[in-house]
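In: Show me the folded form of this:
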Amino acid sequence: MGRFWTSVTYLHSLAGPAVMLVYPLYASVMAMESTSKVDDEQWLAYWILYSFLTLLEMLLQPLLQWIPIWYDIKLVFVAWLVLPQFRGAAFIYDRFVREKLRRVGVATKPRSASAAATASSPSKGKDKNKFVDFISPKKGGQEAY
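Out: Have a look, this model is predicted:
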């Protein structure tokens, strides 16, 4: 019975990197090589959320170490973000992140599968410039070009 639990523990420790990094890396490369923009949005949203989750986890580490099932909760949440049946990353980004960006004036219109097809419109460049202006530092009080 000891070997069984050792094997289960070992597989459990491999599940995190496989679900959180290996599969998303593979799927991101496949999304970049496809012609569809919908999968690009899913994987960009995933990497944004995963980065935020990792940063939050680093900041809250003293508190999270007292939650014995934190790793399992994180694994289930990230699996929901990753699995194509759920498209959790795109859902979270559309529902919460995009709303916050819209409030500060970065995102101007909701994106969906149909909006992704019209992503080559001229207004897309203006939205991108707004975001770049929002996140880029100003030099000497002047706008950076």
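In: CA only for contacts and neighbour counts going forward, please
Out: OK.
In: Buried ones in the longest helix seen in the chain, by neighbour count?
Out: In the chain, taking DSSP state H as the definition, the longest helix is helix 38-59. Residues of helix 38-59 classed as buried by neighbour count (16 or more other Cα atoms under 10 Å): 38-47, 49-50.
In: Beyond that helix, next helix or strand please.
Out: Using DSSP states H and E, the next helix or strand after helix 38-59 towards the C-terminus is helix 61-64.
In: list the helices and strands the next helix or strand after that following helix packs on?
Out: Proceeding C-terminally, helix 61-64 gives way to helix 70-82 as the next helix or strand, assigned by DSSP H and E. On a contact count with 3 or more Cα pairs under 8 Å, 6 or more residues apart in numbering; DSSP states H and E, helix 70-82 meets helix 38-59, helix 88-92.
In: Save those helices as CSV, and put in distance to I69 too.
Out: Conversion of these to CSV gives the following (distance: least, Cα to Cα, whole Å):
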stretch, distance to I69
helix 38-59, 14
helix 88-92, 21
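In: Nearest to A113, out of the ones you listed?
Out: Each of those has some distance to A113 by Cα to Cα; the shortest is helix 38-59, at 5.9 Å.
In: With adjacent residues omitted, what lies nearest to the residue nearest the centre of the chain?
Out: Taking Cα atoms, centre = their mean, the centroid of the chain lies closest to Y46, which sits 2.3 Å from it. In space, and not counting its chain neighbours, Y46 is closest to A89: 4.9 Å by Cα to Cα, 6 or more residues apart in numbering.
In: to compare against the first, here's another:
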Amino acid sequence: MGHFWTFLTYVHSLAGPTVMLLYPLYASVRAIESPSKLDDEQWLAYWILYSFLTLMEMVAAPILQWIPIWYQAKVLFIAWLVLPQFRGASFIYEKFVREQLRKYCGEVGKDHPHKNKFTDFLQPKKGEHEAY
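Out: Predicted coordinates:
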């Protein structure tokens, strides 16, 4: 029985990095190489949400260390975001993130008379990166 628990410990320690990083990296490269834009949206949304979750964890680390199942809950949530059957990252982005962007930044990517300084900073000017 001791070997079984040792095996489960190894599987547990590999599950997080595999679900959160290895598979998304692989799928992101495949998405870039595919002609479809649907998978690009899924993986861009995933990396946005994963970055936000990581930043939130850094801030809330003293509180999260007291929640015994935080890591397991995080892995399950990330699996929901990642698995193609659910397309959770696209769902969360469409329902929540995009709404907040519209609310606070206006239509991202559209020309408005009152442009947002934050999006102006993030978007390169026309002709700035012509070498790409």
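In: The longest helix of the first structure vs the second structure, average offset?
Out: Helix 38-59 of the first structure differs from its equivalent in the second structure by a mean of 0.3 Å after superposition (mean Cα distance after the TM-score superposition for the first structure).
In: who touches that helix?
Out: By Cα atoms under 8 Å, 6 or more residues apart in numbering, the residues outside helix 38-59 of the first structure that reach it are 24, 27-28, 31-32, 64, 78, 81-82, 87, 89-90, 93, 113, 116.
In: Figure out the helix or strand that G16 of the first structure lives in.
Out: Short version, using DSSP H and E: G16 of the first structure is in helix 2-17.
In: what's the average distance of that helix to the second structure?
Out: Here the mean offset of helix 2-17 of the first structure against the second structure after fitting is 0.6 Å, by mean Cα distance after the TM-score superposition for the first structure.
In: The next helix or strand after that helix maps to which residues in the second structure?
Out: Downstream of helix 2-17 of the first structure, the first helix or strand assigned by DSSP H and E is helix 23-33. On the basis of TM-score structural alignment, helix 23-33 of the first structure is assigned to residues 23-33 in the second structure.
In: re earlier: farthest pair in the contacts of helix 38-59 of the first structure?
Out: L64 and A116 (37.6 Å).
In: Please tell me how far D120 of the second structure sits from K103 of the second structure.
Out: Distance check for D120 of the second structure against K103 of the second structure: by Cα to Cα, to the nearest Å, it reads 17 Å.
In: before we move on, what about L22 of the second structure?
Out: As judged by Cα to Cα, L22 of the second structure and K103 of the second structure stand 34 Å apart.
In: Show me which of the two is the more surrounded one.
Out: L22 (13 against 10; other Cα atoms under 10 Å).
In: quick one on the thing from earlier: neighbour count says what about the contacts of helix 38-59 of the first structure? Which are buried?
Out: With burial judged by 16+ other Cα under 10 Å, the buried subset of the contacts of helix 38-59 of the first structure is 24, 27-28, 31, 78, 81-82, 87, 89-90, 93, 116.
In: could those residues go into a markdown table alongside distance to R3 of the first structure?
Out: Shown next, in a markdown table, are those (distance: Cα to Cα, whole Å):
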| residue | distance to R3 of the first structure |
| --- | --- |
| P24 | 31 |
| A27 | 33 |
| S28 | 36 |
| A31 | 40 |
| V78 | 28 |
| L81 | 32 |
| V82 | 31 |
| R87 | 36 |
| A89 | 36 |
| A90 | 40 |
| Y93 | 42 |
| A116 | 50 |
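In: Looking for the alignment partner of the residue nearest to Y46 of the first structure in the second structure.
Out: Under the pairing rule here (TM-score structural alignment), the equivalent of A89 of the first structure within the second structure is A89.
In: from memory that match sits against A79, does it?
Out: No. The criterion here is Cα atoms under 8 Å, and A89 of the second structure misses it with A79 at 9.9 Å.
In: To what extent is Y23 of the second structure buried, counted in neighbours?
Out: Y23 of the second structure: 13 neighbours (other Cα under 10 Å).
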